[in-house]
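Asker: Build the 3D model from these lines:
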Amino acid sequence: MKHISIIVPQGHSSIPNIDGSHHIFSEANAFAAKMGMPPLFKVQLVGINEKIIQRNGAYTIVPDCLISDVVKTDIIIIPAIHSDIASAIEANFEILEWIKKQYHDGAEVASFCIGAFFLAATGLLNGKKCATHWAAAQQFRQLFPEVHVVDDKIMTHEDRIYTSGGAYSFLNLLVYLIEKHAGREMAIMISKTFMIDIDRNSQSPFIMFQGQKDHEDLVVKNLQEHIETNFEDKTPIDELAALFATGRRSLERRFKKATGNTIVEYMQRVRVEAAKRSFETSRKNISEVMFDVGYNDTKAFRDVFKKISGLTPIEYRNKYNKEAVIFA
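Answerer: Okay, here's the model as predicted:
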């Protein structure tokens, strides 16, 4: 039987992450009992205080035990923590040290959504891939440059460490853990009971690209605004560099440093975001949208769109605009 420690940190945490994890692991035990099997998991809420106030007093969580009571655990669950990361680290320093010790003693560790910031503070993610909420990916890169963020992924698994993407994608990671420790049949039962898409592996269709403008390079900011305003244009990079009175190589280096994207990647993402909005709200066919956003090659448009969004243009339109007439 695997011991599950669901962390209840000090500060504002995701109650759905905490309660959802407890519910799903407990439900797996209930299914096992119906099949004449012993319990698969011992599930406990673990904290550093006997009562933990959440949401400015709206909720109080009473952990089953304190971290000092847990000598050894098998799986640690870290929920999303919505408090300021520096404050969360300071308030939960004991938990961070406990997680590191348990990991080095053989435990697996899973973080949900922006709980990845808390996990990264342990240093255990250094050199590893990590998923988090797509909207927080750039901030994560700035705070933890030694971690490889894969913001298109629903989850990652490397060296007994698991991370999941944004919001309710934690359910996909829970199903993955159930399958790993209780088998495919149990995972399918859980996925059907809770109506979780068992094999979803990308959060790309949900990403809303907004650009990374939390930097101080005014030339790059002006170029970003130019691209976003004139995304349908096909201005060569040499001309853009001349427009902003900067050498091409210098501009490309500065742009990559400031935004995390090359200029070409940024152009592609802005165009795809414009195409996504058009698919969601208009009845234009694929070719019309393609031309509107600056493409005239169907295959090139389809390939770039799928690479960035995870879906083909037709698949995306079918998913988000049910009333539109689809033209192949």
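Asker: drop to CA atoms for contacts and neighbour counts, all remaining ones
Answerer: OK.
Asker: separation between residue 196 and residue 188?
Answerer: 9 Å (C-alpha to C-alpha, to the nearest Å).
Asker: do residue 121 as well
Answerer: In terms of C-alpha to C-alpha, residue 121 sits 34 Å off from residue 188.
Asker: Repeat that for residue 240.
Answerer: For residue 240, the distance to residue 188 (C-alpha to C-alpha) stands at 52 Å.
Asker: Repeat that for residue 87.
Answerer: 39 Å.
Asker: one more to put side by side:
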Amino acid sequence: MHEVAVLVMDSVVPFDFAVGVDGFNWTGRYRVRVCGPKRTVKAELFELKVPHGLELLSEVDTIVLPGHDPDLVVPERVLEALRQAAARGARIASICTGAFVFAATGLLDGLRVTTHWLGAEELQARHPEIEVDPDVLYVDNGQFLTSAGAAAGLDLCLHMIRRDHGSAVAADAARMAVMPLEREGGQAQFIVTPPATPQGAELEPVLRWMEANAARDLTLVEIAGRAGMSTRTLNRRFREQTGTTPLQWLHRARIRNAQHLLETTRQPVEVIAGKVGFGSATAFRDRFKRIAGTSPQNYRAAFQQN
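Answerer: Just a heads-up that it's a prediction; the model follows:
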């Protein structure tokens, strides 16, 4: 089982800490443990008992650095433990101002990173050897990953879950969190929002029908008829309940289905394009890159299951 350590010190941000723990724990595919240089740390509103010391960093597969006060003086033994973990190949990910701890190790030198937008300027000033991008949700450099603040940490966790176990497991974790698998805006990443079906919402039946029929050439008139609404009312309801339009939602459902086929089959891109509802491979490639931020071929290379 994949081992995860969440490293905590005084001034840890409670939300970031919880994201680092629950983001992985929801899947049942990870063993998540908490460690730190002290057995009791002080968060803003409470004290936290820490069951493991820094020795845990020498044996886990992934280390999560939640946000801390940027002015926290990080003990050298913490930084050295992180460097040693990186040297043996451990994956390290920071959430929010955890990037300040991460950057202090020197492991991010020469890399593009992100953090909470409020701390981006200060992080760049302290560490001119890294490139701080304040406009994205997260940055994946392979072994080292960084995310922006608060909910962006959960976006990052879902991204790592998908890298480790594929789209289905990540989608289940997203449902547990009651959030989309990827949010709009910021940096386009490989992950595409799964078809959203808000439980109990007025549009839930038609959303499920659209998902099941996404490969068909559905029109706005047909979707409105299925929903028992005018096209104008349908567009308004979609905006209110999904944040997008019916046709944009349909395109994302098709790309989501394409991702599954790219991950689990060796069918040619041209075949997949037709199966998920695109009239041509060219239109499919264009839409896939626009939504997923990469080409179908590159996506397959990154995520196809062995």
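Asker: care to give me the TM-score?
Answerer: TM-score for the superposed chains, counting by TM-score structural alignment, normalised by the length of structure 2: 0.58, backed by 187 aligned residues with a C-alpha RMSD of 1.7 Å.
Asker: Mind checking which of residue 87 and residue 188 of structure 1 has more residues around it?
Answerer: residue 188 (18 against 12; other C-alpha atoms under 10 Å).
Asker: who are the neighbours in contact with the closest residue in space to the more buried one that isn't next to it in sequence?
Answerer: Closest residue to residue 188 of structure 1 apart from its sequence neighbours, by C-alpha to C-alpha, 6 or more residues apart in numbering: residue 198 at 7.2 Å. Contacts for residue 198 of structure 1 (C-alpha atoms under 8 Å, 6 or more residues apart in numbering) come out as 172, 175, 176, 187, 188, 191.
Asker: Check residue 140 of structure 1 too.
Answerer: 117, 149.
Asker: Looking for the alignment partner of it in structure 2.
Answerer: The alignment partner of residue 140 of structure 1 in structure 2, by TM-score structural alignment, is residue 123.
Asker: Could you check which helix or strand contains that match?
Answerer: Using DSSP states H and E, residue 123 of structure 2 sits within helix 117-126.
Asker: distance between the helix or strand following that helix and the chain's centre?
Answerer: Per DSSP H and E, helix 117-126 of structure 2 leads on to strand 131-132 as the next helix or strand towards the C-terminus. On the basis of C-alpha atoms, centre = their mean, to the nearest Å, strand 131-132 of structure 2 sits 20 Å off its chain's mean C-alpha point.
Asker: tell me what strand 131-132 of structure 2 is packed against?
Answerer: With contacts defined as 3 or more C-alpha pairs under 8 Å, 6 or more residues apart in numbering; DSSP states H and E, the packing partners of strand 131-132 of structure 2 are strand 112-113, helix 117-126.
Asker: same thing but 6 Å
Answerer: strand 112-113 (3 or more C-alpha pairs under 6 Å, 6 or more residues apart in numbering; DSSP states H and E).
Asker: list the helices and strands the strand it packs on packs on?
Answerer: Strand 112-113 of structure 2 is packed against strand 131-132, with contacts defined by 3+ C-alpha pairs under 6 Å, 6+ apart.
Asker: Superpose on structure 1 and give me the mean offset of the strand it packs on.
Answerer: Taking mean C-alpha distance after the TM-score superposition for structure 1, the mean distance separating strand 131-132 of structure 2 from the aligned residues in structure 1 is 1.0 Å.
Asker: who touches that strand?
Answerer: 112, 113, 114, 124 (C-alpha atoms under 6 Å, 6 or more residues apart in numbering).
Asker: which helix is the longest one in structure 2?
Answerer: Longest helix in structure 2 by number of residues (criterion: DSSP state H): helix 246-264.
Asker: Can you show me the helices along the stretch 1-150 of structure 2?
Answerer: 14-25, 76-87, 98-104, 117-126 (DSSP state H, counting those that start in this stretch).
Asker: Out of those, which one sits most buried?
Answerer: The highest average neighbour count among these, using mean count of other C-alpha atoms under 10 Å, belongs to helix 98-104 at a mean of 24.
Asker: Where does that one end up in structure 1?
Answerer: Alignment of helix 98-104 of structure 2 against structure 1: residues 115-121, by TM-score structural alignment.
Asker: Sounds good, over and out.
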